[in-house]
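Trainee: Have a look; sequence and predicted model below, questions after that.
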Amino acid sequence: MNLKLKIAILVIAIIHVTIAIARKSTDGVAHHRLVRLHTMLITSTAMLATSFYIWKRVNFAITTLLPSPNPVGNRRLRLLCFQDIAQALMLLFLFLSHIALFFYYILLGPEPNVIAITSLSFIACYAHILIFLIIADIFYYATKLIHHKVSANSVHTYLHENRSFHILLAVILGFLFMFGGLYTTHTDPVVRKASIPMKICVEQWKCVNCSSFGCSYWTIGWKNENRKDYIIAIAGDLADGLVRDFHGAAEPLCNLKAPGGVYFATGNHEYMHGNVTEWFWFLENCNITVLHNQNKHIKVNGQKLCVAGADDLFAVRAHVPGHGMDLFKALSTCDSDSTNILLAHQPNAAKIVLTNPKLSDKVNLILSGHTHGGQMYPFVPIVHIANAFV
């Protein structure tokens, strides 16, 4: 390890330790901002290692598959080095992937910035390429370990001779998954209908649950106009930013209408990427009921319905004064003879309710979000492991 690398590692370590100490000695908004900064730095530091790994693998494929400059022959072809072009494009891809997190704080507005949307799309592609390269390496080195026990015409021989093509395949698959995801985000959201049996049930009513908005608020508003839902629930993760940046994009939420009301409970992103108090003000001005460890009683066809909402589990870690999940408070005035619905963003919060008899006896239906359905296929197993329900 050379001296420059040692100095770089030492500087990075000092920065992380300094911010960690500052996090412990602050609270409120200052603590919240330091947590966001530290999270971004931790992610960027980890990405330095993974980017080096991706670069070594892809650069090997580039130098193997693409021709180097030819000192003889056509003059124009001598000036055109395909290796240099491919390497430059790969470095640009890695750079844009690295700066993706900064676009949670800059170039924000009602419409996505081209550079921001490209960078944020590349981070998804980056993750897929990393996973596919790791899978390819696992097969490569696993077969290498047993290669001496089998014939020369073994699986490892095939993998070794075609390693560059497998690396190229990993890159192509990463981009295909990225473009598939982009296509999906530009199609109408899928509305899933479910009939849920409840021991206490208000007959003849419908509820729509929206969470972790991956589609435009305009689309959500348009869909609502074509439905006949009695209540609308927004179970957190409204936006990744501040009201001043996204109020224009979020204004279609003000068009949401339902006879029984529109209700909101926080998700982790309200605490990670924005000012939760400002979003409360915005939603209340849109006549959306904010359930901040609170509940509201309404009647449906003469029968009682209690809609409760709890702060997200992440609220405690965010150190926002007055915020933290309090399920007992949220359900405190919900009667046992009414139909009780709880908005709890994370499925793990739902598990807390179901494992506590005092809480579970009060709740007939829990509406959550958070998991994004896995969002990126390689992470689906992790999502299933990390969450009680998906």
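Mentor: Everything's here; your move. The shown structure was predicted, so the numbers you read here are calculated from the model rather than taken from an experiment.

Trainee: CA atoms for contacts and neighbours, from now on please.
Mentor: Will do.

Trainee: Run through who's touching the host helix or strand of residue 10.
Mentor: Here residue 10, judged by DSSP states H and E, is contained in helix 3-24. Outside helix 3-24, the residues that touch it by CA atoms under 8 Å, 6 or more residues apart in numbering are 31, 34, 35, 38, 41, 42.

Trainee: The residues you listed, buried ones only, as a ChimeraX selection?
Mentor: Buried subset of the contacts of helix 3-24, written as a ChimeraX selection, criterion 16 or more other CA atoms under 10 Å:
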select :31,34,35,38,41
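
Trainee: Helices of the stretch 1-150 of the chain, residue ranges please.
Mentor: 3-24, 28-65, 75-79, 82-98, 114-145 (DSSP state H, counting those that start in this stretch).

Trainee: so the first one versus helix 28-65, what angle?
Mentor: Right, helix 3-24. 150 degrees (axes from the mean of the first three to the mean of the last three CA atoms, to 10 degrees).

Trainee: Pull out the buried residues from helix 3-24.
Mentor: Within helix 3-24, the residues that count as buried by 16+ other CA under 10 Å are 16, 19, 23.

Trainee: next up, a second structure to put side by side with the first:
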Amino acid sequence: MFLECVLTLMSIFVWKNLSSACQDKCQQASTLRLMWKLILILYMMLAHGSYTSNFLLNRTEPTYLGTISYLCLGAHMQMCTFLVIAKAVNFVIRLWKKRPLKDDHTAILAIVYVLSITSYGYYKVCEPPIVKNVTIPLKNLPHSLDGFTITLLSDIHIGPTVGKKQLEVAVEITNNLQSDIVVIDGDLVDGLVSQLRDAVQPLRNIRSKHGIFYVTGNHEYYTMDVENWMETIKELGVQVLHNTNVKVPADKADDNSLCFIGTDDIEADRIRYENHGMKLDTAIKGCSEEQRTILIAHQPKAAKIALQSINKIDLILCGHTHGGQMFPYIISSYLINPFYAGLYQHGDTFIYVSMGTYYWGFPMRIGTQHEITKITLVTV
């Protein structure tokens, strides 16, 4: 309801600025004016209906209607952003007592900009994820683990605009990397198991030497179907780390192994999801002081919580931010997250934040890139 209220305000703003575009030039063409207003209404109706796609249009593959609705939502965001900036520029021009842009010219520029930037953003998400290679030097890493590799997948968001074929592409890229382990760092799905069971089946084809591990993200909790998702993911051969840890390699002594710790997403704490929540003290129990510890936690805010705790963590793997996915969300994403994207160091602890394997909702990326990350641990 809150999001729809915000969208309504945006729609009113857009309507006031665009519904009368070129009215002076089209006074005699009432049919053209009517058609233009109908196009605006249809476009805004599709944008408003995008969230409904999460409930009604979740299929194994994205539907045309779901994709178009979310494209209209993304275009709506871009349109509002452009018009706000144009209004601000015109205000400054007036302060300098210069002639501002005419409303008709502003409207035409806005339409051209939105069509161009939306097409570009859609083109970017149609490309497969890039492989980002990251080398992390861990203090006191055993020499037997020098060169240990982790493939990090995050924010796949299977739902109304991401489907089985895209997951198959990600799995193929992952297998080609031949990493020691694979980590799925939350926000895998945006729907119920009953809707998306077939779409996640490619996960069973992931290959790694020492296993595949998964933790929840905030969007799993929005589905209200977390328990069923955990069982389904286990059936696909993926180990769920539900405030637990695992030793890797399992057949090695503690001083020659890593302890991978997985915690539930902190959104479970906020919405008080029963028997879920970030319980780091519980999750880390059993990890030896001789082991290097690697925490898998979806949100960078969880990384901050871990850093403020008494627990010693050598590496934290996160996702969630998408790098903002597109302007202007890049700004808010940077400001509200303690770690935005890429590699950070806090004392002896490293934090890596993925921009996401795919994207949420609107199939657009502007100024960001979806990625599959291959992390190589080296001894220092």
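Mentor: Received it, and whenever you're ready, just let me know what you need. Just so it is clear, the model here is predicted, and its values are computed rather than measured.

Trainee: returning to what we had before: from the contacts of helix 3-24 of the first structure, which is closest to residue 290 of the first structure?
Mentor: Closest approach between those and residue 290 of the first structure, by CA to CA: residue 31, at 24.4 Å.

Trainee: so which of the helices of the stretch 1-150 of the first structure gets nearest residue 200 of the first structure?
Mentor: helix 28-65 (41.0 Å).

Trainee: equivalent range in the second structure for the helix holding residue 10 of the first structure?
Mentor: Following TM-score structural alignment, helix 3-24 of the first structure has no partner segment in the second structure.

Trainee: swap in stretch 307-321 of the first structure?
Mentor: So stretch 307-321 of the first structure sits over residues 260-274 in the second structure, by TM-score structural alignment.

Trainee: Show me what counts as buried in the matching stretch.
Mentor: Those would be 260, 261, 262, 263, 264, 265, 266, 267, 268, for stretch 260-274 of the second structure by 16+ other CA under 10 Å.

Trainee: what's the spacing between residue 167 of the second structure and residue 202 of the second structure?
Mentor: 7 Å (CA to CA, to the nearest Å).

Trainee: Looking at these two, which is more packed in?
Mentor: residue 167 (21 against 18; other CA atoms under 10 Å).

Trainee: quick one: secondary structure of the more buried one?
Mentor: helix (DSSP: H, G, I helix; E, B strand; the rest coil).

Trainee: Show me what it aligns to in the first structure.
Mentor: Alignment note (TM-score structural alignment): residue 167 of the second structure maps to residue 217 of the first structure.

Trainee: can I assume that match is in contact with residue 252?
Mentor: Yes: assessed by CA atoms under 8 Å, residue 217 of the first structure is found in contact with residue 252 at 5.7 Å.

Trainee: Count the residues that sit near residue 266 of the first structure.
Mentor: 33.

Trainee: Can you find the partner of it in the second structure?
Mentor: Aligned partner of residue 266 of the first structure by TM-score structural alignment: residue 216.

Trainee: ok, that match touching residue 187?
Mentor: Yes: using CA under 8 Å, residue 216 of the second structure is in contact with residue 187, at 6.6 Å.

Trainee: Which neighbours do those two have in common?
Mentor: In contact with both residue 216 of the second structure and residue 187: residue 298, using CA under 8 Å, 6+ apart.

Trainee: can you count the residues close to residue 166 of the second structure?
Mentor: Residues within reach of residue 166 of the second structure, counting by other CA under 10 Å, total 22.

Trainee: can you check the one 4 residues further on too?
Mentor: Number of residues near residue 170 of the second structure (other CA under 10 Å) recorded here: 24.

Trainee: part of a helix, is it?
Mentor: Yes: under three-state DSSP, residue 170 of the second structure sits within a helix.

Trainee: And the closest residue in space to residue 81 of the first structure that isn't next to it in sequence, how far from residue 61 of the first structure?
Mentor: Leaving aside its chain neighbours, residue 81 of the first structure sits nearest to residue 69 (5.4 Å; criterion: CA to CA, 6 or more residues apart in numbering). Going from residue 69 of the first structure to residue 61 of the first structure by CA to CA gives 16 Å.

Trainee: more neighbours, the two?
Mentor: residue 61 (19 against 14).

Trainee: What does the more buried one correspond to in the second structure?
Mentor: Using TM-score structural alignment, residue 61 of the first structure pairs with residue 21 in the second structure.

Trainee: Now do the contacts for that match.
Mentor: For residue 21 of the second structure, the contacting residues are 103, 104, 107, 108, by CA under 8 Å, 6+ apart.

Trainee: if we go to 7 Å?
Mentor: 104, 107 (CA atoms under 7 Å, 6 or more residues apart in numbering).

Trainee: And the one 5 residues further on, by the same measure?
Mentor: Under the criterion of CA under 7 Å, 6+ apart, the contact partners of residue 26 of the second structure comprise residue 33.

Trainee: Leaving out the residues flanking it, which one is nearest to the residue opposite residue 190 of the first structure in the second structure once aligned?
Mentor: Aligning on TM-score structural alignment places residue 190 of the first structure opposite residue 130 in the second structure. In space, and not counting its chain neighbours, residue 130 of the second structure is closest to residue 371: 4.8 Å by CA to CA, 6+ apart.

Trainee: doesn't residue 132 make contact with the one you found?
Mentor: Yes: counting by CA atoms under 7 Å, residue 132 is a contact partner of residue 371 of the second structure at 6.4 Å.

Trainee: Look at residue 295 of the first structure and give its secondary structure.
Mentor: Per three-state DSSP, residue 295 of the first structure ends up strand.

Trainee: name the element residue 352 of the second structure belongs to?
Mentor: Here residue 352 of the second structure is assigned to strand 349-353, by DSSP H and E.

Trainee: swap in residue 263 of the first structure?
Mentor: Using DSSP H and E, residue 263 of the first structure falls in strand 262-265.

Trainee: give me every residue that touches residue 349 of the second structure.
Mentor: 313, 314, 315.

Trainee: Counting neighbours, what do you get for the aligned partner of the last one in the first structure?
Mentor: Read it as residue 315 of the second structure. By TM-score structural alignment, residue 315 of the second structure lines up with residue 365 in the first structure. Residue 365 of the first structure sits with 20 neighbouring residues when counted by other CA under 10 Å.
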